[in-house]
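Trainee: 3D, please:
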Amino acid sequence: MMEGISLLTLTNKGKPGVGEKYILNQPNIYVRGILFGAMKYELGDYVYVRCPENNLVAEIEFRVKGFFTGTYNAIHGTIKNEKTGEKLYEITGKWNEDMYIKDELTGRSELLFDATNAKPTLPLVRPIAEQNDKESQNLWAPTIRALLKKDQDTATDEKIKVEEKQRSDTRKREADGIEWVPQLFKPTDEFGLDYIIHANVDGKDPETLEKQVLAITPILPGSHSTGKFEIPPHQSHPNEHTHIAGTTEPDTSAKGAET
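Mentor: Reported below is the predicted structural model:
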C-alpha cells in the first residue's frame, strides 16, 4: 500500500514538548482472481510498530490465504521488549473483524479491537472543484470512474494519459533547466526517513498544531491555494539553468514545484 516507513508522534504522551514517537511500516496489498474467479484483495506480509521511548516493538504478520488452507484477513503478532527480547503480549484474530490480545504473563486474553462494529471517522476532503490538477483525487478521477464501471480498457487509457503527461512535464522542465524538488516535503535522515513535511510543525498543544498543519497547504473544504506551489510556464528558449533548492518554509518564488 505504501512504501517506506512512517513516524507518528503522540504529543499527549511521553515527555512534555517531546511526545512519544512510533515508527511503523505498512502491509502490502495483493489482488487475487485477476485471470479467473472472483477478484479479491488481501493485506499481507510483516508489519512492525516501534516505540523507542518505551523499548517496545509490535511485530505483526498479515496472513494471506493459501490455495487450499487458511483463512482470509488473519493476523498474528507479538509485542516485545525490544531491549531484552521478552515477549509481553500475543495478538491474534482478523484485522477486519475481531482482534484479541493475550497477556503472556497471566495468560488472560481480551478483545483488543472490534472492527466490525467500529465506526470509522471519515476524512474531510475538499470537493474536486477546489482541488488543483495534480491532487490525487482530481488527477486520477477519470481512471477511478472507469474502474468503478469495470471498464478496464478505459481505465488503462486514462492511466497512460497521466503517465505521459508527467513524462512530458519532465522533458519541459529539463529543457528549461529547472530541477524538480518536492513541494511539501524535504529530505531528512531522522529515524531513517527519506522525507519529512516541508514546514515548521512544532506546536506544543493541539490547537497550535492544527493551525500549523492547515497553513501548509489547502486541506479542508473551503480552503484555497495561495498559488505558492504553481509551476512556471514552459520557456521555449531558456537563457540560463535554474537550480531549485528546498527551504524550511515553501518559497512563493520557487519554480518547478510539483505534487
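Trainee: Going by C-alpha atoms from here, please, whenever you check contacts or count neighbours.
Mentor: Noted.
Trainee: What segments of the stretch 1-150 of the chain are helices?
Mentor: 136-139, 141-148 (DSSP state H, counting those that start in this stretch).
Trainee: Those into JSON lines, with extra columns for distance to Leu35 and mean neighbour count?
Mentor: What follows is the helices of the stretch 1-150 of the chain, written out as JSON lines (distance: least, Cα to Cα, whole Å; neighbours: other Cα atoms under 10 Å):
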{"stretch": "helix 136-139", "distance to Leu35": "28", "mean neighbour count": "16"}
{"stretch": "helix 141-148", "distance to Leu35": "16", "mean neighbour count": "16"}
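Trainee: Please provide the structure for the following sequence as well, for comparison with the first:
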Amino acid sequence: MMQVTGAGNDESRIVLTKPVTLEGESDIDYTAPNPLQLVLSLFKNVMPGSDLSRFQLPPTFNIPKSQLQCFGESVYCIATDMLSRCNGGKSPHDRFIAVTAWSISTLRPVMFGVAPYNPILGETHHVSSGNLNVLLEQVSHHPPVSALHATDEKENVELIWCHHPSPKFHGTSVEAEVLGKRQLKLLNHRETYVMNSLNLLIRFLPGPRTDWVGKVKIQCQETGLEAELCFRSNSFLWCRGNHRSVKGKILDSSSLQTLYEIDGHWDRTVGVKDISNGKLTIIYNAKEVISGLNAPIVKDPKEVWPSESAIVWSDVSQSILSKDWEKAREAKKVVEEKQRELLRERDSRGETWIPKHFTVSHSKEGGWDCSPIQKWVPPAPIVVPL
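Mentor: You can find the predicted model right below:
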C-alpha cells in the first residue's frame, strides 16, 4: 500500500510502498515495461565488460523506491524475528545455525527489467521495527556505497554493513558484485559474525530472469565456527533443481571437520543435517518469513529528516505510481541536477563531503569500511507495524 504523508509543506511529502516480498509487490499496480527496450539500450550505449554504476535508467525502468530502502527492507521487513533467535540460542552451535538462517532471510526476489533509484549522496533511511532501529546513509555516490547500522538494545544486538554494488555488463547478462563487509554482533555472548554478500545476476538470454548467486562465508572468530554456502541459479538448460538453491556446510575452522550440512532453496525451505546423528532440521521457511510483509508507516512526520529516501524521491515515486512518465522524468531530473549543483558548490569552495552518521575509510584496492558514529541507533519516526 502506498502512503503519502504531508509533513508541513509540499516538498516534504513522504511516499512509502510495500516492501518486496516472496510474492513480489503484488499490491502495487505497476507493470514493468518491455525489457527488450532496456537490453537494446545497453547494447547501444554500453560495451561488454563496462561498469554500469554510472548508467542512468529512465523512470519507466524504476520501481518507486530507492536502493537504500530496498537495502534496509532486507533487515527490518520480516515476518519472523530471526535476530532474536540468533541471540536466544543456548549453545554456540545453536546460535551459529540461527545466524546462518538469518543471513538467508535477507534475500528478496528481484523483479526483472526494473530497478530502484540510485541513492543520492547523503541520502538517509531511518526506520524502526519493534525494538530494532535501522539507519542507512549513502556515504559515497561514485562509487555507490551504502552504510547500514541497526541496533536492538533489548536483545543487545548490533548490525554494521557496508554495501558497494559493482555492476558490469557482459553482453547477455549483467552481474552486480556486491562488495563490503557485513557484521552481526551478539553482544550478550561477545560474538561477532562476519559475512560477505551475494552477487545479483540479471540474464537476458535465453530467457529473462534475475537471481542471487555466488558464495557466502560466515565466520565467528570467538567460537571458531564458519559456514560456506553456495547459491545457484538456473543453468542455461533451465534445470529446475538448481533454481534458487543453497548448499553448504558448517565446520570447525581449527580442525576443518564438517559439523552440519545445509541444503535447500532460499525461496522455499532450507534444512540442516547434523553429521553426528543424521538428524535433519528445517531452519528457514521463506513463506513464513518473507510473505505478507507490512509497509512502513509514518509515526511522526515532523521528525522525518529532509534527507530521508521517501522524501527525496517522493515526486518521482508519485509520478511512477500514477504512470505520469513525463512528470516522473522531470522530477528525477530535478533531483539529479540539484546534486550536480551541490557538487559544483563544494568543488568551488574546495570542500570534501563528510557523512553525518558514519566514519568511512577505503583502501587502494577498492575496499570500503563504514563505522557508525553513534553506539545505538535512535528510534525512528517511520515504523513498521507489527
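Trainee: Could you tell me the TM-score of the two chains?
Mentor: Once superposed, the chains reach a TM-score of 0.63 (TM-score structural alignment, normalised by the length of structure 1), with 199 aligned residues with a Cα RMSD of 3.4 Å.
Trainee: picking that back up, could you dump the helices of the stretch 1-150 of structure 1 to TSV with distance to Pro206 of structure 1?
Mentor: Shown next, in TSV, are these (distance: least, Cα to Cα, whole Å):
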stretch	distance to Pro206 of structure 1
helix 136-139	27
helix 141-148	33
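Trainee: got a list of what the aligned partner of Ser109 of structure 1 in structure 2 touches?
Mentor: For Ser109 of structure 1, the equivalent position in structure 2 is taken to be Leu280, counting by TM-score structural alignment. The contact partners of Leu280 of structure 2, by Cα atoms under 8 Å, 6 or more residues apart in numbering, come to 271-274.
Trainee: Let's see the ChimeraX selection covering just the buried ones among these.
Mentor: Below is the selection syntax for ChimeraX that covers the buried ones among the contacts of Leu280 of structure 2, with 16 or more other Cα atoms under 10 Å defining burial:
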select :271,272,273
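Trainee: between the contacts of Leu280 of structure 2, which is closest to Glu330 of structure 2?
Mentor: Gly271 (48.8 Å; Cα to Cα).
Trainee: Now do the contacts for the closest one.
Mentor: Contacts of Gly271 of structure 2 were listed using Cα under 8 Å, 6+ apart, and they are 262-264, 280-284.
Trainee: just Glu226 of structure 2 next, same as before
Mentor: With contacts defined as Cα under 8 Å, 6+ apart, Glu226 of structure 2 is in contact with 217-220, 250-253.
Trainee: quick one: which of the residues you listed has the most company?
Mentor: Each of these was scored for neighbours by other Cα atoms under 10 Å, and Ile250 scores highest at 27 neighbours.
Trainee: How many residues are close by the closest residue to that residue other than its chain neighbours?
Mentor: Nearest residue to Ile250 of structure 2 in three dimensions, chain neighbours excluded: Ala227, at 4.3 Å (Cα to Cα, 6 or more residues apart in numbering). Counted with other Cα under 10 Å, the neighbours of Ala227 of structure 2 add up to 24.
Trainee: any idea how far the residue with the largest distance to the centre of structure 2 is from Asp252 of structure 2?
Mentor: No residue in structure 2 has its C-alpha farther from the mean C-alpha position than Asn277, which lies at 36.4 Å (Cα atoms, centre = their mean). Note on Asn277 of structure 2: its distance to Asp252 of structure 2, by Cα to Cα, to the nearest Å, is 17 Å.
Trainee: now swap in Ser173 of structure 2 and tell me
Mentor: In this view, Ser173 of structure 2 and Asp252 of structure 2 are 37 Å apart by Cα to Cα.
Trainee: Isn't Ser6 of structure 1 up against Lys21?
Mentor: No - the pair Ser6 of structure 1 and Lys21 fails to qualify as a contact (Cα atoms under 8 Å) at a distance of 10.3 Å.
Trainee: just checking, next helix/strand downstream of the longest helix belonging to structure 1?
Mentor: Under DSSP state H, the helix in structure 1 containing the largest number of residues is helix 152-176. Towards the C-terminus, the helix or strand next in line after helix 152-176 of structure 1, according to DSSP states H and E, is strand 185-187.
Trainee: What is that following strand packed up against?
Mentor: The criterion is 3 or more Cα pairs under 8 Å, 6 or more residues apart in numbering; DSSP states H and E, and the helices and strands that strand 185-187 of structure 1 contacts are strand 195-197.
Trainee: so how far does stretch 58-67 of structure 1 reach from one end to the other?
Mentor: Chord length of stretch 58-67 of structure 1, first to last residue, is 28 Å (Cα to Cα).
Trainee: matching residues in structure 2 for it?
Mentor: Equivalent residues of stretch 58-67 of structure 1 are located at 227-236 in structure 2, counting by TM-score structural alignment.
Trainee: Go through the matching stretch and flag the buried ones.
Mentor: Applying a neighbour-count criterion of 16+ other Cα under 10 Å, one finds 227-234 buried in stretch 227-236 of structure 2.
Trainee: and which of these is nearest to Ile320 of structure 2?
Mentor: Distance from Ile320 of structure 2 was checked for each of those by Cα to Cα. The minimum falls on Ser233, at 30.5 Å.
Trainee: show me what contacts the nearest residue to the closest one once chain neighbours are set aside?
Mentor: The spatially closest residue to Ser233 of structure 2, leaving aside those adjacent along the chain, is His243, at 5.0 Å (Cα to Cα, 6+ apart). The neighbourhood of His243 of structure 2, defined by Cα under 8 Å, 6+ apart, consists of 232-234, 265.
Trainee: Please repeat the previous calculation with a cut-off of 7 Å.
Mentor: Counting by Cα atoms under 7 Å, 6 or more residues apart in numbering, His243 of structure 2 makes contact with 232-234.
Trainee: quick one, strands of the stretch 1-150 of structure 1?
Mentor: Listed in chain order, the strands of the stretch 1-150 of structure 1 (DSSP state E, counting those that start in this stretch) span 6-15, 19-24, 28-32, 40-51, 56-63, 74-81, 87-94, 98-103, 109-114.
Trainee: Any chance of TSV for those strands, columns distance to Lys149 of structure 1?
Mentor: Formatted as TSV, the entries for the strands of the stretch 1-150 of structure 1 read as follows, by distance: least, Cα to Cα, whole Å:
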stretch	distance to Lys149 of structure 1
strand 6-15	33
strand 19-24	35
strand 28-32	18
strand 40-51	17
strand 56-63	30
strand 74-81	30
strand 87-94	30
strand 98-103	32
strand 109-114	32
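Trainee: Which among those is found nearest to Leu214 of structure 1?
Mentor: Using Cα to Cα and comparing the strands of the stretch 1-150 of structure 1, the one that lies nearest Leu214 of structure 1 is strand 6-15, at 17.4 Å.
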